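Trainee: Return a 3D structure for these sequence lines:
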Amino acid sequence: MEVFLTSTVTVTLAEIGDKTQFLSLLLAARFHNKIALIIGILAATIINHALSAWLGDWLSGNFTTHYMPLIVNISFIVVGFWLLIPDKDEEVTQKYDHFGAFLVTFVLFFIAEIGDKTQIATILLGAQYQSVFWVTLGTTAGMLIANVPVIYAGNTLLKKIPLSKVRVIAASVFVLLGIYGLIAL
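Mentor: A predicted model of the protein is given here:
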């Protein structure tokens, strides 16, 4: 349960103010089928994060175990500072409209997650916990927790939540996880 909860909280915080959250807002403005958007996010995230968690698990199992905890914990600190850098908005072009809300969301979310902070966080969590299933489930839940409210009430939420403060909190969580891990070594 610790793996699931840590993965969920970590990715929820990392996702706030992220480009994929802004992508959710843009897609919600363009498409009226909110359920199709959510299922598109869910499908893209499960596939992307399962591969990412597997990669992290594989890396931790195939590199010297002596150095892996050090690399993972330092990486958490680096990602924490990276979270302080705001993302640029994703653009949604009209050329994909004829594919429908689900397919457009699936493709754009999958592509937007490649190399994203939450994907890197998922790789790190996979390496730390070596549990592809629970990390994938937790990080996917985190993505949904951060993005579903944006789909339904995005404009209102973005006006009330100071993203700069949320970024600082999210960054602090990552840095503290990394420091805690280094101290535990």
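Trainee: make it CA atoms for all contacts and neighbour counts henceforth
Mentor: Noted.
Trainee: any idea how far the residue nearest the centre of the chain is from residue 93?
Mentor: Nearest to the mean C-alpha position of the chain, counting by CA atoms, centre = their mean, stands residue 118 at 2.9 Å. Here the criterion is CA to CA, to the nearest Å. By it, residue 118 lies 24 Å from residue 93.
Trainee: And this one, please, so the two structures can be compared:
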Amino acid sequence: MISLSYFFTVLLTFFVAEMGDKTQLMLFALTSKYKIRSIVLGTAAAILVINGISVCAGGLLNEFLKSHLWIVKLIATAAFFYFSATSLIKNEDEEGVGESKISFASLAVFCIFFIAELGDKTQLSAITFGATNGLNPALFFVWLASSIGFFAADIIGLVLAFILHGKTPDRFFKLLAFAVFAVFGFVNLYEVLLDLNAQLLLLPIMAGSAFLFTGICAIIILRNRKLH
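Mentor: Presented below is the predicted three-dimensional model:
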């Protein structure tokens, strides 16, 4: 059993750590693709799962992530580019499909959030708290406090996005989603290349990726114009 003061220390630590983090911005951007309910369900599930893994694995998982972090970042890079490009897609049947695809939408949010958060400072914080307490019943309260603080910070971003949605054109949010995910994608790709000590290939790979990504986006925009 942990003290109440320690419980709130963990909670506030995660709340502060998540404020302004990439996943908070990512959830803000996801409001252009999915309904708030889908995002909340997917986010809550991802937070509970990833914090549960982190506090239980402790130092062991920490060592694993340090040696394989570039793989995690590469997966996140592909996910970010995918969500950025698909933010530009206009569907003819967007109206009325939200409820029938609620499970898929929540699963999609869960996957992108889970992948993006792997190796992030909040997950490493959960690992640290878990390793400090060891395998005992206190882990449940560490998991609960970290998840509440984590989720509370992300909910603030979602509430702000929900408020702005009523006053801002949907096109703005789609462009915001495109920009946010694209930036995260290129930042992650840059970090992967640094982790692999591929400085000599840094410029050509970044330039080639930018060229390929721009081409894909151009194709999507042309498709949208034909549909219109």
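Trainee: circling back to that earlier point, who are the contact partners of the residue nearest to the centre of the first structure?
Mentor: 11, 14-15 (CA atoms under 8 Å, 6 or more residues apart in numbering).
Trainee: residue in the second structure matching it?
Mentor: Aligned counterpart of residue 118 of the first structure in the second structure: residue 122 (TM-score structural alignment).
Trainee: May I ask which helix or strand encompasses that match?
Mentor: In this assignment (DSSP states H and E), residue 122 of the second structure forms part of helix 121-133.
Trainee: Quick check: that helix compared with the first structure, mean distance?
Mentor: Superposing on the first structure and averaging over aligned pairs (mean CA distance after the TM-score superposition for the first structure), helix 121-133 of the second structure comes out at 1.0 Å.
Trainee: Give the buried residues for the next helix-or-strand element following that helix.
Mentor: Where DSSP H and E defines the elements, the next helix or strand beyond helix 121-133 of the second structure is helix 138-165. By 16 or more other CA atoms under 10 Å, the buried positions in helix 138-165 of the second structure come out as 139-155, 157-158, 161.
Trainee: tell me how far the helix holding residue 122 of the second structure is from the chain's mean position?
Mentor: Computed by CA atoms, centre = their mean, to the nearest Å, the chain-centroid distance of helix 121-133 of the second structure equals 18 Å.
Trainee: and that helix, which residues are buried?
Mentor: Result for helix 121-133 of the second structure [16+ other CA under 10 Å]: buried residues 122-131, 133.
Trainee: from those residues, which single one is nearest residue 111 of the second structure?
Mentor: residue 123 (15.3 Å; CA to CA).
Trainee: For that closest one, which residues are in contact?
Mentor: Counted by CA under 8 Å, 6+ apart, residue 123 of the second structure has contacts 50-51, 54, 117.
Trainee: OK, contacts around the alignment partner in the first structure of residue 157 of the second structure?
Mentor: Taking TM-score structural alignment, the alignment pairs residue 157 of the second structure with residue 150 from the first structure. If you count contacts by CA under 8 Å, 6+ apart, residue 150 of the first structure has them with 21, 24-25, 157.
Trainee: the strands in the second structure, which residues?
Mentor: Along the second structure, counting by DSSP state E, no stretch forms strands.
Trainee: Tell me where it has helices.
Mentor: Applying DSSP state H to the second structure gives helices spanning 4-18, 22-30, 36-57, 59-86, 102-117, 121-133, 138-165, 170-195, 199-227.
Trainee: average offset between the second one and the first structure?
Mentor: Mean deviation of helix 22-30 of the second structure from its aligned counterpart in the first structure after superposition (mean CA distance after the TM-score superposition for the first structure): 0.8 Å.
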